[in-house]
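Colleague: Whatever this is, show me its structure:
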Amino acid sequence: MPGRDPGEPHRTATSLELLSDLCFVIAVSQASGGLATAVTGGHYATGCLRFLLVFFTIWWAWMNFTWFASAYDPDDVPYRLTVLVQITGSLVLAAGVGRAFRDGDLRLITLGYVVLRTALTALWIRAARSDQARRRTALRFALGVTLCQFGWVTLLFLPAAAHLPGILVLVTAEVAVPVWAQAAGMTPWHPHHIGERYELFTLIVLGESVAAATVAVRGAFDQHHDAGALYRLAAGGLLMVFAMWWLYFDRPAHLLLATTHQAHRRRFTWAYGHYLVFASAAAEGAGLAANAKLVTRGAAIPAAAAGAAVTVPVAVFLITVWAVHVRPHQHGGVEQLPFPTAAAAVLAATWSPAPALVSGLLLAALVAVVTVTGRAGPGPRDGTTTPS
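Modeller: As a prediction, this is how the structure comes out:
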């Protein structure tokens, strides 16, 4: 399993990677549904905390496999079988999401996560045997991932009071492993391939949000509840998802990655920052679904809490996309204002009579501003220029 050429032309996602993404998104859907249920039940803090933890396990397993496959992907039988084991682990993880949200039971989700990560460890060991130039990096990855898995399994046997501190320690250890491992040498990842993989997963998560909201709104319509409120919710949801797609894909990711190939800090910021991009996109679907349920059940929770379930994820999405995906392309001070301003306005919409619709209109206005200023000013959009 020698490293692939990071300058390989026409490198694209494989069908196996796409299959893996589709299976991961099942877990994303379960996490989004769990958050929606927690919000409608009034369990805001517990629901958000469990969502962030569950989503971390999904995102982290997906991200580590994505970067590994970008550097090492021989597409032979042993590799395919190992990846299929990882996919099985993602499905086990998805099956455990419901228990994690209802009872805080992490046993099944930990089992799926350990299966995922153990399979990845086997791939890193294989890479260490084949790629002598990066043997030290691969062995560091294998060791770090293995130690973290021992930590997650040990956590299951500790008292409940130790769970939250233990989770925080293990999450810190997990995110530190790639930094420590690649300090020994970079893996030969492909900028265009990584950019495409992140873009595809963004599309899948946005699509899951649309699906979750559509099912909830359809259910509300079937029960003949307030049609006006549902129309406003549906229109706002569509505007938000369309605008989120537009704003994210306005700048090509691979140009930023290619330009900062040696800038470790900025590259890690971009890669790790997508946790909030993906999580906020999934949480947006949960917020829309929760609001649709509230229309059918009446005012079970305060109006501000229902509004925040929609506006807070959108604001997080805007700020994160701007910080890690858009801002590095920008050159002038004026260009820095639209995204933070729109995020603040979206948060203010929490207290409006129709938070989803107002937020959708604000995002549509942001798209118009970004499009007009982008056409008038410099910046790469079509791959013909690169940022400074």
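Colleague: From here on, just use CA atoms for contacts and neighbour counts.
Modeller: Noted.
Colleague: E196: what's it in contact with?
Modeller: T12, A13, A253, H254 (CA atoms under 8 Å, 6 or more residues apart in numbering).
Colleague: D21: neighbouring residues, count only.
Modeller: Counted with other CA atoms under 10 Å, residues neighbouring D21 total 20.
Colleague: The spatially closest residue to it that is not a sequence neighbour: how many residues sit nearby?
Modeller: Spatial nearest neighbour of D21, chain neighbours left out: F201 (6.8 Å); criterion: CA to CA, 6 or more residues apart in numbering. If you count neighbours by other CA under 10 Å, F201 ends up with 18.
Colleague: Let me know the secondary structure of F201.
Modeller: Classification of F201 into helix, strand or coil gives helix, according to DSSP: H, G, I helix; E, B strand; the rest coil.
Colleague: quick one: it and S20 touch, right?
Modeller: No - in this structure F201 lies outside contact range of S20 using CA atoms under 8 Å: 10.4 Å.
Colleague: residue ranges for the helices of the stretch 51-200 of the chain, please.
Modeller: 77-103, 107-130, 135-155, 163-182, 191-222 (DSSP state H, counting those that start in this stretch).
Colleague: picking up where we left off before, now rank the contacts of E196 by neighbours and give me the top one.
Modeller: Most surrounded of the contacts of E196: other CA under 10 Å gives A253, at 24 neighbours.
Colleague: let's see this one next to it:
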Amino acid sequence: MSYVQRAEPSQRPTAEERHATWLELFFDLIVVTGTAQLAHVLHGEPSLADVGLFTLLYLAFWTIWMCFTVYGNVAGDRARTRTMLLGMLGMAVLAASVAGVHEGEHLRAFAVTYVVLRFVASGAWRRRGQMLVDWPVAQFSAGVTPWIVSIWVDGRARYWLWGAGLAIDLWATLSFSAHKLQENAEARRAAVERRAEKRGGISERDSQRLDFTLAHVDPVHLGERLGLFTIIVLGEGVAQLVTVGSEADWDHTLRSIGIAGFLLLVSIWWLSLVRGYGGVPNLRESALPPRLVLLLHCVTNGALTALAAGLGASMEHLHGELTENVRWVLCGSFATYLVISLVGAVVSRRAAKVPVGWGGLLGHVLPPLALSLTLGAFGGRLPAVAVVWLLVAGVGWSLLGHVARRRT
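Modeller: Just a heads-up that it's a prediction; the model follows:
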């Protein structure tokens, strides 16, 4: 049947590597404001409820950013400027809503903007006649339904609806592999063709359903965009140190904790961007399918955003002890980052078909992980500067392990 267009994966150019365009770099500026606003949710004395709210807001913000990022990745120079700028404007509204997130009107504005942006991003793929197989959330609208309902819901039920929508997106990320999506597309195509044969022709509606291609992301370009996101998040950590430090007396303790915070961020930069891929520590390119890389990137940068807030709070408690909640934000986020670094190292070695070397790997990850959790649980009597320096010692131990393995 010649009128049926077969779906073929889009092929990325191999002649030269494509880098982020000026439009994409301009679009990423919204991440600067967004991460700063999200970090402020954890300022002061963050409760468990504040941490949960931060998680929901961060996941929503990251999801929207990723929807437009993968669109720009596949579309390249043909990406519509209007679509990208509309996404940027909407994300600015999301960031502005975070400041008054405990107010009903701001929460409703956040939900409405999220829903609108999801449909804008999905519409961009329909206009291109493509189905993205590497991250189906970009076009999967089931997760948006709870957000639509939340617009007319007040109280804690709204947060549960947001969580349900994000959980559906997570399920789609883990369930819909590229191979499975291709099989489903071919099965749907075959069903439409059978109906057309029985009717003696294909309708205009069925023709539109068949007229699409399967698109794949450019992993090199995607890694660059993901890395830029991580750079911006690390920049928020630097901004926290500078902002709080500029308002305090420049004594020995301030200089000490400032240097410790800087060394901590430098170590994370090395693990995530020099020794990692897409901001995920210790991960090599092509070690995982893109959808799983995006999942690890999401968790990694959520932890780093919380870590930036923790560093700012440590500077605020310069000459005293960290409260339990602040200490757990700092140490818990660092522990989460260490777990991701272990996952990145393991999957990269298995993808390269080399021995994992569990003994040496765990020997350089478990001690700093145990240290950070111990500090979170029992470090109440330690001054803030001591807690930060101990975290630096922990990441230093992990870095020594990388140096030793490279020499071996």
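Colleague: secondary structure class for E8 of structure 1?
Modeller: Following three-state DSSP, E8 of structure 1 is assigned to coil.
Colleague: related to what we said a few turns ago, out of the helices of the stretch 51-200 of structure 1, nearest to T311 of structure 1?
Modeller: helix 191-222 (14.3 Å; CA to CA).
Colleague: from the chain's centre, how far out does the very next helix or strand once past that closest one sit?
Modeller: Moving toward the C-terminus from helix 191-222 of structure 1, the next helix or strand (DSSP states H and E) is helix 227-248. Relative to its parent chain, helix 227-248 of structure 1 has a centroid offset of 20 Å by CA atoms, centre = their mean, to the nearest Å.
Colleague: Could you list every helix and strand in contact with helix 227-248 of structure 1?
Modeller: On a contact count with 3 or more CA pairs under 8 Å, 6 or more residues apart in numbering; DSSP states H and E, helix 227-248 of structure 1 meets helix 191-222, helix 264-297, helix 303-321, helix 355-376.
Colleague: Compare those and report which one is nearest to F157 of structure 1.
Modeller: Nearest to F157 of structure 1, of these and by CA to CA, is helix 264-297 at 28.0 Å.
Colleague: So for the closest one, what gets flagged as buried?
Modeller: Neighbour counts over helix 264-297 of structure 1 (16 or more other CA atoms under 10 Å) mark 266-267, 270-296 as buried.
Colleague: Matching A211 of structure 1 against structure 2, which residue comes up?
Modeller: Under the alignment (TM-score structural alignment), A211 of structure 1 pairs with A239 of structure 2.
Colleague: Sorry, slip of the keys, the one I care about is G236 of structure 1.
Modeller: Under TM-score structural alignment, G236 of structure 1 pairs with A260 in structure 2.
Colleague: who's in contact with the residue nearest to that match when sequence neighbours are not counted?
Modeller: Residue nearest to A260 of structure 2 in three dimensions, not counting chain neighbours: W389, with 5.6 Å by CA to CA, 6+ apart. W389 of structure 2 makes contact with I257, A260, G261, according to CA under 8 Å, 6+ apart.
Colleague: which of these show up in structure 1 as well?
Modeller: Checked against structure 1 using both residues aligned by TM-score structural alignment, their matches' CA atoms under 8 Å, those keep these contacts: I257, A260, G261.
Colleague: How many residues are close by the second one?
Modeller: I take that to be A260 of structure 2. Neighbours of A260 of structure 2 (other CA under 10 Å): 22.
Colleague: repeat for the first one
Modeller: Number of residues near I257 of structure 2 (other CA under 10 Å) recorded here: 23.
Colleague: cool, and T145 of structure 2?
Modeller: For T145 of structure 2, using other CA under 10 Å, the count is 15.
Colleague: Go ahead and confirm it touches G165.
Modeller: Yes - the pair formed by T145 of structure 2 and G165 meets the contact definition of CA under 8 Å, at 6.9 Å.
Colleague: Look up how far Y231 of structure 1 lies from L347 of structure 1.
Modeller: As judged by CA to CA, to the nearest Å, L347 of structure 1 and Y231 of structure 1 stand 21 Å apart.
Colleague: and those two? which has more neighbours close in?
Modeller: L347 (21 against 14).
Colleague: where's the more buried one relative to F317 of structure 1, distance?
Modeller: 12 Å.
Colleague: ok, now I204 of structure 1?
Modeller: Distance, I204 of structure 1 to F317 of structure 1, by CA to CA: 15 Å.
Colleague: of those two, who's got more company?
Modeller: Neighbours were tallied for I204 of structure 1 and for F317 using other CA under 10 Å; the higher tally belongs to F317 (25 against 20).
Colleague: Tell me the spatial nearest neighbour of the residue nearest the centre of structure 2, not counting adjacent residues.
Modeller: Central residue of structure 2 (CA atoms, centre = their mean): C298, 2.4 Å from the mean position. The spatial neighbour of C298 of structure 2 that comes closest, neighbours along the chain excluded (CA to CA, 6+ apart), is W62 at 7.0 Å.
Colleague: Pretty sure T300 is one of the things that neighbour touches, is it not?
Modeller: No - using CA under 8 Å, W62 of structure 2 makes no contact with T300, being 11.5 Å away.
Colleague: anything in contact with each of the two?
Modeller: With CA under 8 Å, 6+ apart, W62 of structure 2 and T300 have no common neighbours.
Colleague: Mind giving me the packing neighbours of the helix or strand Q208 of structure 2 falls within?
Modeller: Using DSSP H and E, Q208 of structure 2 sits within helix 204-210. Judged by 3+ CA pairs under 8 Å, 6+ apart, helix 204-210 of structure 2 is in contact with helix 178-199.
Colleague: Give me the buried stretch members for the helix it packs on, please.
Modeller: A178, L181, Q182, A185, R189, V192, E193, A196.
Colleague: could you dump the residues you listed to CSV with distance to L271 of structure 2?
Modeller: Output for the buried residues of helix 178-199 of structure 2, formatted as CSV (distance: CA to CA, whole Å):
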residue, distance to L271 of structure 2
A178, 29
L181, 33
Q182, 35
A185, 39
R189, 45
V192, 49
E193, 51
A196, 55
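Colleague: Which single one of those is nearest to W250 of structure 2?
Modeller: Using CA to CA, A178 comes nearest to W250 of structure 2 of the buried residues of helix 178-199 of structure 2, at 54.5 Å.
Colleague: what about the residue nearest to that closest one when sequence neighbours are not counted, how many neighbours?
Modeller: Leaving aside its chain neighbours, A178 of structure 2 sits nearest to V133 (4.9 Å; criterion: CA to CA, 6+ apart). If you count neighbours by other CA under 10 Å, V133 of structure 2 ends up with 23.
Colleague: The one 5 residues further on too?
Modeller: Burial measure for A138 of structure 2: 26 neighbouring residues, criterion other CA under 10 Å.
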